[in-house]
Structures are given as structure tokens and as C-alpha cells.
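K.L.:
coords please:
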Amino acid sequence: MRVATDIGGTFTDIVYIDEQGKVCVNKSHTTPPDFEQGVLNVIQKCDISPEEVKDLSHGTTVVINALTERTGAKTGLITTKGFRDILEIGRGNRPDLFNFNFKKPKPFVPRYLRLEVEERMDYQGNELIALKEEDIKTCVDTFKKEGVEAIAIVFLHSYINAEHEKQAKALVEKLMPGIAVTASHEVSKEWREYERTTTAVLNSYVKPSAKTYIDNLYNKLEEMDIKCPKYIMQSNGGTTTFENAKEVPINMVESGPVAGIYGSAMLGEMLGENKVIAFDIGGTTAKCSLVDGGEVKTTTEYKIEKNARFPGYPIRVPVVDIVEIGNGGGSIAWIDNTNSLRVGPKSAGALPGPVAYQKGGTEPTTTDANLIAGRLSPKNFDMDVDMEKVRGAIQEKVGDVYGINTEEAAMGIIRVANSNMLNALKLVSISKGYDPREFALVAFGGGGPMHAAALAKELNIKKVIIPLAASVFSAWGMLMTDLRSDDIQTYRVKLDNPDFDAINAEWEGLEEKACQDNARKGISREDVYFQHYLDMRYIGQDHTVKVKVPNDPMSAENISEFIEAFHREHEQNYSFRLDESGVEIVNIHLASFGRIEKTPIKEAEILPYSLEEAIKEIRPVIFEGDGTLDTKVYDREKMSPGMKLEGPAIIEEVSSSAVIYPGMKASVDKFGDILIETGV
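P.N.:
Below is the predicted model:
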């Protein structure tokens, strides 16, 4: 049996697949601040024998929570003399050029804890000034006095020669045993010192809390006699061991969300759809990502907390290219100072939750609005729902403000939420040169199936795929992944007359290192496979485009394939290409995978119910443009492959509801997924 657990803002999910390929799911409420308890609770709700568990994968929000809530460790920075203010200076470009009240991001390390040492490498990695160890000792003395809990070491040009960083780290660990230390070359070997510094600092900042969390989870799982190999989901779309995750926790910054993206790619492959947009609505956020040709795209341009007015904090590690907005089931509806209705980004979360949860919540949320619209049923909640309280909150906070009734106010909340989500879907498709009409929309999470059909219609998307167990699909995605690690090395070379032997030797060195790393994780060499990427640009440009290139050695015979791949990717991203301009490589990027044995997914069983017998009830549901319609509500657990129906309809399961609009058709495929034809 293979098991995966995923912690969300509101619920903790579990998916497990037995030896016959049968998929079972469950969920439990998330338990902040002791998140590992939610994992134990959801495991205990299931009929799982510890000795049958072959491996366990886990997705967690502990890293992103520590960053956004500023609950990480007190961190110090040791850097090259003259560069202590790199975090303060940052980048000159900013998203909101005409904002006279603009403020730069506040560094995670205050200036008095940013200390300098004498050392220097040049841009080719040659030593100019030897590391002065007395300076390191002085830094350590200061950190001890100030009660520093974690240290980042970032020296200029260490991406090309890390010898000084290695010496400094060894000395710090000797002088401060047990301290969490990150040397920048361990997390990023790319140039751009500001981005490399923030990445190293943020890794150190979350390292103690991540280690505590992982150790607690590991020990409690062991106490439950779950002694199988344990993996954690990374932001790059692959998994890693618990031990490795403790050393580089920044790789878990988007641990939970990306599993659903990867799962969408795998599901698309199973259904013959290699172009999909993954769309995940949870309790707190909505997330989406585009999969083209079956490939999950990654980026090293990721920034936390970036928005239209704030540049955010760059993290220079591979992260699945994902757009995330504060719009989920628990997102609060509110009126701004211009008397406009807004939904999110503030969320009611798991506590107090929507008004419907009756845990003290008083602010109306998207979930409450969907209850009033009839898209959710109070009978489908695992607690008593006081509909009068829900109606009262929406009427007081929204309806009375605009002089409208409760139903109109609820639909206003839903329309604003849909508008926010639509913008996110456009950011991953239209804004990047992709036509959404060529893609299928894979909708999952607790709220994805409820909003997907309306959004697909707006974007003229023909097909919506709602996976089996949609509300826990991110956990399912983890069971489809392999171990993954990324090695990115700055390696500048112009392609007008390259040294092919030197370039290929660089690839071979990275591949050999990857095989050795996987061997330490118990993966044999024959189960390791690679994907090659190059960060390329036109000569004279500043920034690069990541290009997937052939794994074959580069040669005079095939170099045109590499250059053409760059031209195509550049045109896709920026709508133009410069065929006459010279091209250069800036970074070599090797993605290595350790293959994990997977259980084939079993086709869904034919159940002894007809379509009519699957109808739970007929209830009034409000649809935009059509008003209130008597709508058949189907029990998904009684639906079998081959069943077909027409909208208006709702298909309910324990933790989500799929809304099929009038004029749309829905069917159940052989794996139990719901396929909606939008009719556009």
C-alpha cells in the first residue's frame, strides 16, 4: 500500500492505493500550530495496517507558513566585506513604478546581524583574498551574544568556487555546534548575488522549524509502526527524503500545491490530454498552472509575497510555475473604502472558518455564498449548519450595504470570486502566449469542481476534467511522482563557436553527481533518468529563457536544434524571435529523477445503481443568467463509468460538489473521473 498525505489551510487529506490499484481517500481538519497531529488524525480515520504501508509521501505548508507569518528563526548573515547591505539594496526594478509610497521589502535579517568577513573570489573563481578566519570567529561571538538561531553564509562568486564558503561553514559549525547553517552554494549555484543571498537566508530562516516539524512527524509515524521509506513533496514537482528536506527546506516552499499540478499532468496523460490547465481551489487559496505537451513547467524566478505593488522576495530554486491567489472556500467577502465588494485574500481558514462551520466565524465567505446559492447542501457538512446565521451574515455584511436581498448578495460574492480566479487562469495562459481553447481544465480541491464550469465557459475551454476524489487530488498527485533533484550551474558560453567537449563534460559531471546522490537514497543507477534544460538568451540581453533541450551530447551536427528550441521558447514567451542574433548559454540545469515503483490505477467498478437511483434530491439552485432552477443532485458514490447526464445538475461527494450549468453535458469515464463538455 502506498500512502500520501497533504496539509491544506483548512483540511489535511490522505490518499492510499492498495496492491490491486484501488484508490481510497479521507480527510480531517488541519490542526494548527501542531500540523503533524492533523496527519496522524487522518491516518487513524482510515483502515490502514502500518505493516502494509510500502511508502509514505507528504506535502506540507510548514515552510510557506513560517515565511508569510514571520515565525522562523532569528537569523544572521555572514558575507563578503562590502556586501552586507545587499538585502537592503535589492533590485531597482519594481512592479508599481508610480507609487510614491513604495517601500522596499524589509530584509529577514536586520542590519546588525549582517556581518562581513575579509575574503574574495573573482568572477572566474580565482582567489583574490584568502578567507580571514579571525573574522569568522568575531562573527560567531556576535551571534552568540545576540541569540542567533540560524546562520546564512553568502560569499561573492561562490557559485563558481565555493571553497571559502565550505571553510567558513566548517568553522561556524565547530564554534557553534548544532546551529542551523546554510552556505549559499548548497541551495543555489546561479549568479545574481541578491537572489542567491535571499535564497540562502530564507533557507536558514525556516531550517530550525522545518527540522522540528519533520522530526516530530517522523517520530510519531514510527510510534504508529509506520516504518516504511518516507518522502516529502518538493516545489519542483518531485519528492525527496525526510533527511534531505531538513537540509534544504526552502525546496518545500510550495510543497503541497505542486503535487496537484503534477497529478494533473499524469491524469491528462492517462486520458490522452497532453495540454491541460491545472486548477486547484482549497479553503484558503486558488492555484493554477499550465501543462503543455505533458511537461510541468518549472521556474527559478519564483518570489514569495509578490503582487502588483510589492516586488516580493526571490527564491532561486526550481519551483513549478504556478499562480496563486487568495481566493478559496474560506475567503472573506468585504467592502473596501470605495464601497466595492471584494473577496479575499483574507481567509477565515480552519479556525474560525466560514459562518457555516459554527466555530465563531462571523464574516461571510465563498462557502457561505455557495450554500445560499444552493450549490452546496447543509446536509453534506460534517457539522450542523445554521442557515439562518449564514443568511444573516451575508445580508448584514453585503446585502444591506447595497440594498439587495440575500440571494443577490451571495451571487455577487460568487461572481467576484470567479472574476479573481479567471484573472489567475489568464495569467498562466493568455498572458504567456497560450490559447486556453486548446487546453482541458483539470479542476480539483474542495472548491475547484464548483467553480470550474463557469470559468471554462468564460475562457471558451471545451472540456473540464474533475478527477475521482477531487478534494484530495493533490495527495493523489504525490503518489504519481518520482524522487527529483535539480542541479543548476552558471556556465556562460556563446554558441557561435562553443567548446562541445567542455559543455558535454559539464553535463556528464552533473549526471554522475546525481547518480551518486540517488544511490545514497537507495535508487540504483538504472532507475535514474534525466531531463536537460538550458537557461539561454540573445547576446546583449540581461535575463534568460529556460529551454528544454535534447539529452544528447551537443555537437556541430545538432547545435541548430538547441538554438531553434531557444528561438521557439523565446517567441512563445515574448511573441518575437531574433534569428540573426547570437545566442548564449547562461546556466546548465539538470533535473534528475529516481524512479519509484508505482501501482497502476484500477479502473472504476460498475456499481448496482442506475442514473435515476443516483439522484439524491432535486433542489433549487441559482445559476448566473438563468435564475433559480430546480436541479437534480447526484450522489457521486453511486455513479459508474459510462453514465451521462445534462445540466443543470450537481454531482455531490463527501467533500466537494461539481456544478454542471444548463446546456452542458457530463459523463463518467472508466477511471471514475467526471468529464464536462461546456458546449462552447
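
K.L.:
drop to CA atoms for contacts and neighbour counts, all remaining ones
P.N.:
Fine.

K.L.:
Residue 296 is in contact with residue 262, isn't it?
P.N.:
Yes: in this structure residue 296 lies within contact range of residue 262 using C-alpha atoms under 8 Å: 6.5 Å.

K.L.:
In terms of neighbours, single out the busier of those two.
P.N.:
residue 262 (29 against 22; other C-alpha atoms under 10 Å).

K.L.:
Validate this expectation: that one resides in a helix.
P.N.:
Yes: Residue 262 forms part of a helix when assessed by DSSP: H, G, I helix; E, B strand; the rest coil.

K.L.:
I'd say it and residue 476 touch.
P.N.:
No: using C-alpha under 8 Å, residue 262 makes no contact with residue 476, being 9.7 Å away.

K.L.:
now the other sequence, so there's something to compare against:
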Amino acid sequence: MTQSTFRFSIDRGGTFTDVYAEVPGKPEFRVVKLLSEDPQNYPDAPREGIRRILEEVTGKAFPKESFSAAAVEWIRMGTTVATNALLERKGARTALVITQGFRDLLQIGNQTRPKLFDLEIRKLDLLYEQVIEVEERVRLLQKKEAEGNREKAEDTRLEIIEGTTGEQFVVLAKPDLDVIRPKLQGVYDSGIRALAVVFTHAYAVPDHEQWLGELAREIGFTQISLSHEVMPMVKMVARGDTTTVDAYLTPHIRNYLDSFRAGFSDGLESSQLLFMQSDGGLTGADHFKGSNAILSGPAGGVVGYARTTSIKNFNRQLPIIGFDMGGTSTDVSRYGTDYELTHETETAGVRIQAPQMH
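P.N.:
Purely as a prediction, here's the structure:
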């Protein structure tokens, strides 16, 4: 069946943006390369690339400020918006809500010293401005002590529950929302709208985080990242860092998406908008968030050359080395026969526990 609408694939880098378009009704394509930031000539580089190609192919005028995307079937984009915001520390103002006694946990980290003999250690700025400690605590029960502790719990009226992992936990303290409310209100009044909530065993007992999230929404916070939703894993440091990254970057991504959509008079209602994630997969714009966007641009490059140099097309036997050189940075990668993923990395001094190209 003949294609009747345009299809756009876009790589938005830190310096340049490349727009590739499949032209409807013809076995050909168009490519536009332009500066990612040129506010004197256009408000948004990907949208400007789309506009230029539509004008060139259709011969019709499309205004720079806003135009219809009725002729666009889908847009797929890899972007370094999140990466650059993390590197330059230009994300949203964020507060950390954490179990009492762990306020310095993410700052201390895992105590690794990658530059053991460096005489001048420079620590990057934290992603969060304020910390609220919450008196909540659950403790994991070992199998051997579970039954004995259940009897003890009945005597002391402690609550024993089964976590989502099937393990037994004793609830030592539940968060007092009446105590927490004025603290959250103070953070909100200071202008902060993003929260990262990290409780010790939330990966298996998410109730306490959920209660706090509901309270934060009542107060008016617009970005609430709960660790059991962002990355429900045991390791609290990596889970906490990933949740903080999500809270810090997601509003920045949302602002970019809103700005991008606003440039289309129809809001892209009839066009599919997908973004490349750090693991090399595509996701809808509404699900594109900070914790899975760090390597959006580089991952797209790996998928691109892996597909275009496939064994099926070239009957090759050896791995391929990819060299993705942009105006801001260069990414070097290797592809054998499968994509290699890692689930814990460090980017810009921040540990991230999420699937990423490795």
C-alpha cells in the first residue's frame, strides 16, 4: 500500500539536529541538518526541520510559529535534552523525602573512590535542595525468625505484613501525615514542585510511599517520583539516585514536550510521537521520563547502525564499531549480534539503576 503521509526520524543533539523524512507516494527521502539552538531564526530545531521538509515537498507555506501536522503519520526522536540537563545541572528544583536517619545516604553514596590518588576531589552538586526525614520503618524478617516474631508481634501489637516479594516484614513505624504535611507545605511554599520519595523497603512495602505521594498531590506538587514505581529494586542508594534523577529531569522533559507540541496547531493529536529510551526501545511521549532518557540520543545511534549494517543486508561475520561524533560529544560503541544492556551505571556523578545500552 502506498504511503500517504510523512514519517520523520529525528536526532536532536546538543549542537546539531538531524531530521530524516520518508516522503509519501515516492521512493525517496529528505534530510535536513540545522543547529539545535538558534532562537533568532526558529523556536525549536526538530519542528523547524519538519516545517522545512513539508514546505519543500508540498510547495506550500508553513508558518514558523505554528502549523498543522495533519500530513505527518509519526515522529520518532532521540534527544540529549535530559543528558545535557543532568550534565549542566539544569533540571527542576527538587526535594528529597527519605526514611529518618538516612538524610545523608545519597550524598555519601557507596563510598567508592574511582580516583584514589587524585589530590583534588571535586564532588558534583546534589540534585536535591532540601531533605525531609520521615519517621517510618519496616524491618525484613528472616524465615527462621518469622514465626517467632509473629508471636512477639501479637504480644506487642506490632503489625507483620507480607511484601510484594513474598517476604515477611514487621512494621515498626508508620508515617504520621499530620506531622509531615506542614513540612511538605514549607517545601512547596519555597517554590519547589518536584519530590523524590525514597523509603528503605519500599521496593516490597510501597504503602508508605503511596500515602506520602497522595499527600504531596493534595498540596500541589506537580512531579512526584516514588522509588517503588521508578525502580523497585533492593539497593537503596542506586534506587534513591535513580528516583532523584527521575524527579529532577522529568519536569524538564515535560516542558520540552509541551513546547514541541505547542508548535503544532493540532497538538499532534492525529500523529504518533515516540521517543528513544536509554535501552534502545521506543516509548510514547507521555511515558518518556527522566530515568530512562539519559542515553536517548546515543542509544538511537547504536540502533541505527546496527539495523543498517545487519548480517541480513551485508552477510557480515565480524562485530561493528560505531563512531557517533557530534558537535558536543562523541560516542563510541560496539555491536556484535545482540544489544548489550546494563542495569546500573554512573552518569555525571549520579548512579542510575535502569536498563541502558552498555
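
K.L.:
if we can go back for a sec, list the residues that contact both of residue 296 and residue 262 of the first structure?
P.N.:
residue 237 (C-alpha atoms under 8 Å, 6 or more residues apart in numbering).

K.L.:
Tell me the buried residues in stretch 80-93 of the second structure?
P.N.:
Buried residues in stretch 80-93 of the second structure, counted by 16 or more other C-alpha atoms under 10 Å: 80-86, 89, 91-93.

K.L.:
In the first structure, which residues correspond to that stretch?
P.N.:
Taken onto the first structure by TM-score structural alignment, stretch 80-93 of the second structure occupies residues 61-74 there.

K.L.:
any idea how far residue 109 of the second structure lies from residue 349 of the second structure?
P.N.:
Residue 109 of the second structure is 10 Å from residue 349 of the second structure, where distance means C-alpha to C-alpha, to the nearest Å.

K.L.:
swap in residue 181 of the second structure?
P.N.:
32 Å.

K.L.:
go on, residue 49 of the second structure?
P.N.:
According to C-alpha to C-alpha, residue 49 of the second structure stands 34 Å off from residue 349 of the second structure.

K.L.:
Looking at those two, which one has more neighbours?
P.N.:
Neighbours per residue, other C-alpha under 10 Å: of residue 49 of the second structure and residue 349, the larger number sits with residue 49, 22 against 13.

K.L.:
Which secondary structure state does the residue located most distally from the centre of the first structure sit in?
P.N.:
Distance from the centre of the first structure peaks at residue 134, with 42.2 Å (C-alpha atoms, centre = their mean). Of the three states, residue 134 of the first structure takes helix under three-state DSSP.

K.L.:
and it, what pairs with it in the second structure?
P.N.:
In the second structure, residue 134 of the first structure lands on residue 178 (TM-score structural alignment).

K.L.:
and the end-to-end length of the match of stretch 80-93 of the second structure?
P.N.:
End to end - C-alpha to C-alpha - stretch 61-74 of the first structure spans 20 Å.

K.L.:
Contacts made by it with the rest, please.
P.N.:
Counting by C-alpha under 8 Å, 6+ apart, 7-8, 35, 109, 147-150, 202, 204-210, 213, 249-250, 252-256, 305 sit against stretch 61-74 of the first structure.

K.L.:
now the strands for the stretch 101-250 of the second structure?
P.N.:
130-134, 137-141, 159-162, 168-173, 194-198, 223-226 (DSSP state E, counting those that start in this stretch).

K.L.:
export those to CSV and tack on mean neighbour count and distance to residue 261 of the second structure?
P.N.:
Shown next, in CSV, are the strands of the stretch 101-250 of the second structure (neighbours: other C-alpha atoms under 10 Å; distance: least, C-alpha to C-alpha, whole Å):
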stretch, mean neighbour count, distance to residue 261 of the second structure
strand 130-134, 19, 32
strand 137-141, 17, 43
strand 159-162, 16, 44
strand 168-173, 18, 45
strand 194-198, 28, 22
strand 223-226, 25, 20
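
K.L.:
Turn these into JSON lines, columns for distance to residue 102 of the second structure.
P.N.:
Output for these, formatted as JSON lines (distance: least, C-alpha to C-alpha, whole Å):
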{"stretch": "strand 130-134", "distance to residue 102 of the second structure": "8"}
{"stretch": "strand 137-141", "distance to residue 102 of the second structure": "11"}
{"stretch": "strand 159-162", "distance to residue 102 of the second structure": "23"}
{"stretch": "strand 168-173", "distance to residue 102 of the second structure": "15"}
{"stretch": "strand 194-198", "distance to residue 102 of the second structure": "10"}
{"stretch": "strand 223-226", "distance to residue 102 of the second structure": "16"}
